[in-house]
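Enquirer: Provided below for reference: sequence and predicted model.
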Amino acid sequence: MEAWALSTEDDRPFILCEYSHAMGNSNGGLADYWAVMEKYPGLQGGFIWDWVDQGLVALNAEGLEYWAYGGDFGDEPNDRDFCCNGLVFPDRSPKPALSECAWLFRPLVAEFDRKTRGSAALRIRVTSRYDFSMPAPIELRWSLIADGASILSGSLALPPLEPGASLSLELGPDTLEPARLSASEGERFLDLDFVLAESVRWAPRGHRLAWEQLPLPALPKSAARSATATDPRPWRLGFSAEGFLESMQLDGFECLSAPLVMNLWRAPTENDGIKTLLGQQDLPHYAFYHQDKALPRWLDCGLDELVYTLLSMDGAIPSSSADLNASDADDQDGQAGLFIRHEVRTAKGSRVGLFSQSWKRGAAGPVAAFSFQFDPSLPELPRVGLATALAPGFDRLSWYGRGPEESYADRKSGARFGIYSARIDELSTRYIVPQESGNRCDTRWLKLMHDSGVSLRVKGHGSVSGNGFDFSASRYGVEQLWKASHWHELSAENHAFLYLDVAQRGLGTASCGPDAHERFKLPPADYRLELSFEPDSEA
């Protein structure tokens, strides 16, 4: 597409037909397309297939409504769920991909103005992408964010801006005043929201037209502010004979209901492979649906079921300083800890590689490093990380990272950094065919909250992003999602499944279009995930 824009002598606009397919959890890679489209005026845009899922309301045996698709009515032949490929669900409620579109298609864009350099005030440059007119008066709301919290905010009226024109704005005097910035150490952003200042026929006052999140240079945290005081509450870890963490107690309260194990499997998206058509993969009419898909390769080597062989388990299990006697304390300092190594294969016998764990005592709780060394003969991977289940009663969480919607490596431009809160039941997206959903990437910390008031904060980073990790939490485990064809077939557990990942594979749009770009795939290489687990208050 870019090569055409650079070489063509044709003065007609270039419009893509069906360049992205919105089937299930999809539309990865849109940001790459739009970076090129906005760069060259001859590239006008394209069509996403399509607007709405063509599912129909049906009732199951218990009288519960669900979205039905091909084959659910006894119709033969059929293409199963290949009619469910919209940016919105059949009832027109939006899918998370629509947030990505809203940001990429925004009519106003902003960047820092070069005049900000050497000034005590923040200045931005706003450009209109409108072609013909501006809507009603626009209000610009801005906020200076440090580690997810607003430290300064304001608003101003956006001056009239002609289509295609730009203007420079000063947000307010002394917005970069040194004393104020000294209190905003860490990761900092300038958040901008362009909203309607008056109601119009199609939207109310305050309706957001566009937003930006502009990164400011991060300041190193001072030792006094960044150091975490040792938590006086005791914590204790327990490991199984197989070499996996099976117990994490905070003040005697058990946080886990299943071991923390290595995990590579995700419930396949329809871009990974259309599971409802796996039984027809050898029929000529259905060959297209399975061509060059990742799912058959994953199943052929058995990535959905791993088998572990414990190679070594050396050292002492770390515990809190409050739980140690004087003779034990010295052994827990420095490099002392528990070191575990597994060889991993699939149930089908394919060699996966080596999985190593290191557990030590940190200032406020246990710290762990996980190393994944994969056999080069493996296919590219669905995800690389850990899986466990929380004790019943962990129903809420908050996180600092991208949100509030789900996000993936190749579909995250529309998810901005912030501190978000949700109930576990609110994190999954109910795609018509159950599949991977609810991932949040570039997470800095995650706080898990129990109904009793016990709270656990997880911090860390993986080797793919270098600054954060991926997480998802759901009442439905990967195995249950993988086996189900409709949501009404699922049964919510009374505990939450928690997944902590170095990264997940990108989404792409391979159900009917290009797969995820190579840089969003996870080749069988070496990966590392470092996490800390800290008792936290309910504040």
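Expert: Arrived safely, thanks for sending. Numbering: from 1, shown residues only.

Enquirer: contacts and neighbour counts: CA atoms only from here.
Expert: Will do.

Enquirer: most remote residue from the protein's center?
Expert: Distance from the C-alpha centroid of the chain, by Cα atoms, centre = their mean, peaks at residue 327 (43.8 Å).

Enquirer: ok but that residue is inside a helix, no?
Expert: Yes. Residue 327: assigned to a helix according to DSSP: H, G, I helix; E, B strand; the rest coil.

Enquirer: how much distance is there from stretch 402-414 to the middle of the chain?
Expert: Using Cα atoms, centre = their mean, to the nearest Å, the distance from the centre of stretch 402-414 to the centre of the chain it belongs to is 5 Å.

Enquirer: how far does it stretch from start to finish?
Expert: 9 Å (Cα to Cα, to the nearest Å).

Enquirer: same check, this time on stretch 24-37
Expert: Rule used - Cα to Cα; the end-to-end distance of stretch 24-37 is 25 Å.

Enquirer: same thing with stretch 488-496?
Expert: By Cα to Cα, one end of stretch 488-496 lies 18 Å from the other end.

Enquirer: Give me the residues contacting it.
Expert: Residues outside stretch 488-496 that contact it (Cα atoms under 8 Å, 6 or more residues apart in numbering) are 60, 64, 66, 257, 389-395, 424, 473-476, 480-481, 484.

Enquirer: how about residue 249, what does it touch?
Expert: 235, 236, 237, 255.

Enquirer: What's the PyMOL line that selects buried ones from the contacts of stretch 488-496?
Expert: The buried residues among the contacts of stretch 488-496 can be selected in PyMOL (16 or more other Cα atoms under 10 Å) with this line:
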select buried, resi 66+257+389+390+391+392+393+394+395+424+473+474+475+476+480+481+484
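
Enquirer: What's the end-to-end length of stretch 297-312?
Expert: 31 Å.

Enquirer: Tell me the buried residues in it?
Expert: Neighbour counts using 16+ other Cα under 10 Å place 297, 298, 301, 302, 303, 304, 306, 307, 308 of stretch 297-312 among the buried residues.

Enquirer: do stretch 430-448 as well
Expert: So for stretch 430-448, counting by 16+ other Cα under 10 Å, buried means 430-448.

Enquirer: again with stretch 414-426
Expert: Applying 16+ other Cα under 10 Å to stretch 414-426 flags 414, 415, 416, 417, 418, 419, 420, 421, 424 as buried.

Enquirer: Does residue 471 belong to a helix, a strand or coil?
Expert: Three-state assignment for residue 471 (three-state DSSP): strand.

Enquirer: Against that first model, consider the following:
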Amino acid sequence: MHYEGVHWDPRYPQTSDVVSQMYTPAVEIEQYLAIHRDKPFMLCEYAHSMGNSFGAVERYLDLADREPLFQGGFIWDWVDQGLLTKDENGNAYFAYGGDFKSKHYHHDENFCMNGVIWPDRRPNPQLYEVKKVYQNIQIKAVDLSKGIISLTNEFCFTNLNQFQFSWNLIKNGKKIHEGKFTTDIAPLSSKEIRLNIPQITIQEGEEYFLNIYAFTTKGTDLVPQGHNVAYEQLAFSNNQYFNAIVPEISGTKPQLTKKNNILEIQAGDVTAVFNTDLNPNESYKTGLQQYAKNGKQVLEESLQPNFWRAPIDNDFGAQVQRKLSVWRSAGYNRLLKNVEIKEGNNSVTVIFNYRLPDVGADYVQSYKVRADGSILSDIVYTTENKDLTEIPRFGSVITLPVSFDNYMYYGRGPVENYVDRNDAAMLGIYESKVKDQYVPYLRPQENGNKTDIRWLTLTDGDGFGLRVEAPQPMGVTALHNASEDFDPGMTKKHMHINDIYPKNEVVLSLDLFQRGLGGTNSWGRLPLDEYRYANKTYRFSYQLSIIQK
């Protein structure tokens, strides 16, 4: 028997056979069990899945693996409890607290929207993470250079001979070898397996992964034959993808022309135009303003610094929308102090030195236009401000034509993922449409992110568009909406999915980082410390180039 109330009133401990609590962080459970060894511990509710949430849940599963007294917990909860209805224009949405003309009564807004599936029982991105961290086959690397892995069977009654296993050897996101195997591993036991993978030598600019999958060989009323029940992506220890040196580009030096506040750099058939206006009222327009090939533009407006995300429900619960709100407009309110120009043998570099008065920081963004028309952008952020301790996000926003709807990237996917919720998302090359990146959280909020991006392309139907690559992993969103479309401000404003309309543009966010989602609870707990980012010096680089497939 379990009774959570004993936690609050310990006078009658014999009332409950187990220690039962709600929403206790994994680290605190471990500390508790280090002292109290008389009863098992369980969470009668945990992992509050309200909106875009479910961060770092694997910490609880890791604890359950190494601590026999921790019995796990019950995710709160299964399904978003919304009611399908329509607005006055006939647009469908899921209603929650305060709808149906009840705003004048007490209600908890969208606090009934805590599920890992939508009200119509379709899975939302959190369910994929549930499946991954709950899988009963654990796969680990032993010595990948020799193809040796270990399998642990966590099923209580099922032998792993009931599954067909397959493996793929992946180089820079592409499958180069594959194979299948079966194995006999009894319940609750482990075994090492040697796979017949080819010998590889990893060069600079390369990375290899071994993807392992387990599929059912027989169908049941619940699970069909051939269903994937477990998978893992194992990285080779000597991967060197980000060790590659950016090569120098030979060719004719780009031509620079100046006219008033406009710098134009011509590199063959590619043109880059920079706005250098020192008028404080025009600073938000400065920087790279146009980027074109044979007169065909890829930019809709100037690149913008970005330090903010549309608050998720966990952010509102912790009052982040108020406590960190100074970052909302910190990039927009930048002041251009001066512009430097450096001409090299095969390049022209334009350096914009900004002051961010809202947050007491300096922000320097340089653009190196090379002979082939590609642009290396380097951002350096420094601050003397000791009062602001955290930056919620750090990156750039690029607005592109709406026709650039073909999205390809090398990073984690295909499901939406964040720095503390990406176990389910394997590194690979994925293709999609920008419109399909939108995740319709029933109260609109930050959505659609992908982590560990190496490169991406956004192109129109003719294969013309923009390529972005980076010397470090990026977080990326590509949507037909800007972040502010999902941001209601200081209060939630009772927004629903019918308040969101796709815009005639593609908004690309490139991030060095974005704070984690959290999810320990939705009423004050912050993401784990390792998924929050201190206000300190940062450097972020990426390369832009125009492509024609």
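Expert: Right, received. Where do you want to start? Keep in mind the model is a prediction, meaning the values are calculated, not measured.

Enquirer: Any idea what the TM-score comes out to?
Expert: With the length set by TM-score structural alignment, normalised by the length of the first structure, the two chains reach a TM-score of 0.84; 488 aligned residues with a Cα RMSD of 2.6 Å.

Enquirer: ok, back up a step: need the contacts of residue 249 of the first structure in CSV with distance to residue 203 of the first structure and secondary structure, can you?
Expert: What follows is these, written out as CSV (distance: Cα to Cα, whole Å; DSSP: H, G, I helix; E, B strand; the rest coil):
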residue, distance to residue 203 of the first structure, secondary structure
235, 52, strand
236, 54, strand
237, 54, strand
255, 46, coil
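
Enquirer: ok, the residue farthest from the centre of the first structure to residue 363 of the first structure distance?
Expert: Taken as Cα to Cα, the span from residue 327 of the first structure to residue 363 of the first structure is 19 Å.

Enquirer: got it, and residue 207 of the first structure?
Expert: Look at residue 207 of the first structure and residue 363 of the first structure: by Cα to Cα, they are 45 Å apart.

Enquirer: Just the ones of the buried residues of stretch 414-426 of the first structure in helices?
Expert: Counted as lying in helices by DSSP state H, out of those, is not a single one.

Enquirer: Check these and tell me the two furthest apart.
Expert: For those, the farthest-apart pair by Cα to Cα is 414 and 424; their separation is 21.6 Å.

Enquirer: Show me where the stretch 251-400 of the first structure has its helices.
Expert: 287-290, 294-301, 326-332 (DSSP state H, counting those that start in this stretch).

Enquirer: could you dump those helices to JSON lines with distance to residue 231 of the first structure?
Expert: Listed next are the helices of the stretch 251-400 of the first structure as JSON lines, based on distance: least, Cα to Cα, whole Å:
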{"stretch": "helix 287-290", "distance to residue 231 of the first structure": "53"}
{"stretch": "helix 294-301", "distance to residue 231 of the first structure": "43"}
{"stretch": "helix 326-332", "distance to residue 231 of the first structure": "15"}
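
Enquirer: between these, which one is nearest to residue 506 of the first structure?
Expert: Closest to residue 506 of the first structure of the helices of the stretch 251-400 of the first structure is helix 294-301 (Cα to Cα; 11.6 Å).

Enquirer: Translate residue 139 of the second structure into the numbering of the first structure.
Expert: Here residue 139 of the second structure is matched to residue 110 in the first structure, going by TM-score structural alignment.

Enquirer: what sits against the spatially most central residue of the first structure?
Expert: Computing the C-alpha centroid of the first structure and ranking residues by Cα atoms, centre = their mean puts residue 440 first, at 2.4 Å. For residue 440 of the first structure, the contacting residues are 401, 402, 403, 405, 406, 407, 408, 470, 471, 472, by Cα under 8 Å, 6+ apart.

Enquirer: Over to residue 140 of the first structure?
Expert: Applying Cα under 8 Å, 6+ apart, one finds that residue 140 of the first structure lies in contact with 155, 156, 157, 158, 192, 193, 194, 195.

Enquirer: Please report the distance of the closest residue to it other than its chain neighbours from residue 517 of the first structure.
Expert: Counting by Cα to Cα, 6 or more residues apart in numbering, residue 194 is the residue found nearest to residue 140 of the first structure once chain neighbours are left out, at 4.7 Å. Counting by Cα to Cα, the gap from residue 194 of the first structure to residue 517 of the first structure is 32 Å.

Enquirer: Among those two, which residue is more densely surrounded?
Expert: Taking neighbours as other Cα atoms under 10 Å, residue 194 of the first structure and residue 517 compare with residue 194 leading, 23 against 16.

Enquirer: quick one: which helix or strand includes the alignment partner in the second structure of that one?
Expert: By TM-score structural alignment, residue 194 of the first structure lines up with residue 214 in the second structure. Secondary-structure assignment from DSSP states H and E places residue 214 of the second structure in strand 208-216.

Enquirer: Tell me where the stretch 401-539 of the first structure has strands.
Expert: Under the criterion DSSP state E, counting those that start in this stretch, strands of the stretch 401-539 of the first structure are mapped to 416-423, 440-443, 445-450, 455-462, 469-474, 497-504, 526-536.

Enquirer: Can you add distance to residue 357 of the first structure and give those back as a markdown table?
Expert: Conversion of those to a markdown table gives the following (distance: least, Cα to Cα, whole Å):
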| stretch | distance to residue 357 of the first structure |
| --- | --- |
| strand 416-423 | 29 |
| strand 440-443 | 21 |
| strand 445-450 | 20 |
| strand 455-462 | 14 |
| strand 469-474 | 17 |
| strand 497-504 | 14 |
| strand 526-536 | 10 |
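
Enquirer: Out of those, the one nearest residue 375 of the first structure is which?
Expert: strand 526-536 (9.3 Å).

Enquirer: What residues sit buried inside the closest one?
Expert: 527, 528, 529, 530, 531, 532, 533, 534, 535, 536.

Enquirer: what do you get for stretch 135-145 of the second structure?
Expert: Buried residues in stretch 135-145 of the second structure, defined by neighbour count with 16+ other Cα under 10 Å: 136, 137, 138, 139, 140, 141, 144.

Enquirer: For it, report the contacting residues that lie outside it.
Expert: 148-155, 199-200, 212, 229-232, 234, 236.

Enquirer: Would you pull up how far it lies from the middle of the chain?
Expert: Offset of stretch 135-145 of the second structure from its chain centre (Cα atoms, centre = their mean): 24 Å.

Enquirer: which one in the first structure is aligned with residue 72 of the second structure?
Expert: By TM-score structural alignment, residue 72 of the second structure lines up with residue 45.

Enquirer: Name the next helix or strand downstream of the host helix or strand of that match, please.
Expert: Residue 45 of the first structure is part of strand 43-49, with elements assigned from DSSP H and E. Following strand 43-49 of the first structure in sequence order, the next helix or strand is strand 56-59 (DSSP H and E).
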